[in-house]
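1. what follows is a protein structure lacking sequence information:
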């Protein structure tokens, strides 16, 4: 028996277990977190653990759980299952994701994220002369995402604003649901709206390097929408022969 090979291997295996089985709270103390990120009580190990709550600039993510996948180490990757919140609590954030990081970069698959819209709006700091209120849930479903330059190598997914409503002077306006297909176009994130929403949004948006974006498309608010919506269209421009308003935006 070759003890010269067995002993170093045993020591290496022991050190690996020592690392992954150490308390997660101890490891997180070594990580320099941004000032806007705050962690609640931490339990478990690096292998499998939980943070009771994570605050991101005041936005709280409840019950953040993770579990490492040991087989991924054999492929030169670090992979984990991530769970946030509970799916039944529709007024709180929820996520279920499969993440990995290896030689090819960051990857995400079979993942879902749900965020209530109402607390997100104040964080967006929209450049509007009036306050905007909205409700509903943002739902993000990712079948496959792999990191590339500037953003992606592969992306297949869908984003939806469910039970979409926003507040006008006359009251709440129901937009039903707005769905967007997500894909990767030459490394850029591409968003394409699906038809069937009350605004008749037909938009394609590209997000490129350093967050630069361009958006092109049309919209034609349904006749059933309140007059405030139709009056606001005068700031968009003049409609074409079919009553559609052209949308064209581009970052500087």
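-> Nice, I can see it. Only a predicted model underlies this, so the values are computations on that prediction, with no experimental measurement involved.
2. CA atoms for contacts and neighbours, from now on please.
-> OK.
3. next, the buried residues of stretch 168-180.
-> Neighbour-count burial for stretch 168-180, counted by 16 or more other CA atoms under 10 Å, picks out 173, 174, 175, 177, 178, 179, 180.
4. mind naming the longest strand for the chain?
-> In the chain, taking DSSP state E as the definition, the longest strand is strand 152-168.
5. now the element after that strand, going C-ward?
-> Next in sequence after strand 152-168, counting helices and strands by DSSP states H and E, comes strand 171-185.
6. what residues does that next one touch?
-> 152-167, 189-194, 197-199, 225-226 (CA atoms under 8 Å, 6 or more residues apart in numbering).
7. the inter-axis angle of the helix or strand just after it versus strand 171-185?
-> Once the chain leaves strand 171-185, the next helix or strand it forms, by DSSP H and E, is strand 188-193. Between strand 188-193 and strand 171-185, the angle comes out at 140 degrees (axes from the mean of the first three to the mean of the last three CA atoms, to 10 degrees).
8. presented hereafter is structure B, for comparison with structure A:
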């Protein structure tokens, strides 16, 4: 008798599969506005014009606030990975675009306020960071984040690189062309700081320097640089540069700065 009854009782794995499929179906039909609500809780991300579903949605406009400055990200789209729900770390492929800036990558959220970003590229005009600089800048910024991890708003890991191509700055009403530069960035947990090894790609300045940005604030730069004679004459470097940097010989200087 019991053997016969057992033939009618579905195996546990099929029951679990049915429950899982039911949950996935429910999530797939959940409005994107619910996802927008959760994504904007406890952070400075803002979304408007949201439509679609939690599974696959979009916002007409996204923005983020950094150091009391608002930055527009443009139209945002996301595509949630179904399998990531099984590990309780939902991951989504995201894309945001606005004129000459774009963000394309993968973002995962876990328990305890954990956030992980991977395989993400960011392109934006250099004037996007204008608010934090004492002079106008031009050029194009490009960043590639191999991995970035945060927990409770604190950085845990970072590996990536950044480039500034077509770099130009305005000094006393005149635009000065600097060339193109790049940096390999990482997070140093012992110093609790982002460390970037900066070097030149092309232009009138040869530079090798280490820049440290502690999470507590401040900027430290240490290294050396050398500029061409023509560029040195153009910016009258021999008159004022020794007051800022340690002059070695010719157009070569040691860099040891703290802001």
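-> Perfect, thanks for sending it. Just so we're clear, the structure is a prediction, and the values are computed from it rather than from any experiment.
9. ok so, going back, quick check on the contacts of strand 171-185 of the first structure: which are buried?
-> 152-155, 157-162, 164-165, 189-194, 197-199, 226.
10. what helices or strands is the longest strand of the first structure leaning on?
-> With contacts taken as 3 or more CA pairs under 8 Å, 6 or more residues apart in numbering; DSSP states H and E, strand 152-168 of the first structure sits against strand 134-147, strand 171-185, strand 188-193.
11. make CSV from those strands and add distance to residue 54 of the first structure to it.
-> What follows is these, written out as CSV (distance: least, CA to CA, whole Å):
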stretch, distance to residue 54 of the first structure
strand 134-147, 19
strand 171-185, 27
strand 188-193, 27
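12. what lines up with residue 239 of the first structure in the second structure?
-> Residue 239 of the first structure maps onto residue 247 of the second structure when the alignment is built from TM-score structural alignment.
13. which residues touch its match?
-> So residue 247 of the second structure contacts 241, 253, 254 (CA under 8 Å, 6+ apart).
14. make a ChimeraX selection of the buried ones in those residues.
-> Typed into ChimeraX, the next command selects the buried ones out of the contacts of residue 247 of the second structure (criterion: 16+ other CA under 10 Å):
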select :253,254
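15. of the contacts of residue 247 of the second structure, closest to residue 79 of the second structure?
-> Nearest to residue 79 of the second structure, judged by CA to CA, of these is residue 254 at 48.3 Å.
16. name the nearest residue to that closest one, ignoring sequence neighbours.
-> Using CA to CA, 6 or more residues apart in numbering and skipping residues adjacent in sequence, the residue nearest residue 254 of the second structure is residue 224, 4.4 Å away.
17. I'd guessed that neighbour sits against residue 211; true?
-> No - judged on CA atoms under 8 Å, residue 224 of the second structure makes no contact with residue 211 at a distance of 11.8 Å.
18. and these two? Which one has more around it.
-> Set residue 224 of the second structure next to residue 211 and count neighbours by other CA atoms under 10 Å: residue 211 wins out with 22 against 19.
19. check contacts around the more buried one.
-> Neighbours of residue 211 of the second structure in contact, by CA under 8 Å, 6+ apart: 195, 196, 197, 198, 219, 220, 221, 222.
20. let me see the contact set for the fourth one.
-> Residue 198 of the second structure makes contact with 181, 182, 183, 184, 207, 208, 209, 210, 211, according to CA under 8 Å, 6+ apart.
21. make CSV from the residues you listed and add distance to residue 18 of the second structure to it.
-> Below are those laid out as CSV (distance: CA to CA, whole Å):
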residue, distance to residue 18 of the second structure
181, 54
182, 51
183, 50
184, 47
207, 61
208, 59
209, 58
210, 55
211, 54
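22. closest to residue 127 of the second structure out of those?
-> Nearest member of the contacts of residue 198 of the second structure to residue 127 of the second structure, counting by CA to CA, is residue 181, at 15.9 Å.
23. ok, for that closest one, nearest residue in space, not its chain neighbours?
-> Closest to residue 181 of the second structure by CA to CA, 6+ apart is residue 200, at 4.3 Å.
24. surely the one you found is in contact with residue 208?
-> Yes - contact status for residue 200 of the second structure versus residue 208: in contact at 7.3 Å, counting by CA under 8 Å.
25. who has more neighbours out of these two?
-> A count of neighbours by other CA under 10 Å puts residue 200 above the other of residue 200 of the second structure and residue 208, at 21 against 18.
26. for the more buried one, pull up the helix or strand it's in.
-> Going by DSSP H and E, residue 200 of the second structure is part of strand 193-202.
27. what's the matching range in the first structure for whichever helix or strand comes after that strand?
-> Later in the chain than strand 193-202 of the second structure, the nearest helix or strand by DSSP H and E is strand 205-214. Per the alignment by TM-score structural alignment, strand 205-214 of the second structure matches residues 199-208 in the first structure.
28. give the contact list for the equivalent of residue 169 of the second structure over in the first structure.
-> Residue pairing (TM-score structural alignment): residue 169 of the second structure is matched to residue 166 of the first structure. By CA under 8 Å, 6+ apart, the contact list for residue 166 of the first structure reads 132, 133, 134, 135, 172, 173, 174, 175.
29. ok, the first one to residue 232 of the first structure distance?
-> Same thing as residue 132 of the first structure. As for residue 132 of the first structure, its distance to residue 232 of the first structure is 14 Å (criterion: CA to CA, to the nearest Å).
30. show me which of those two is the more surrounded one.
-> residue 132 (14 against 10).
31. angle of the strand holding residue 200 of the second structure against strand 205-214?
-> Using the same axes, to 10 degrees: strand 193-202 of the second structure against strand 205-214 is 170 degrees.
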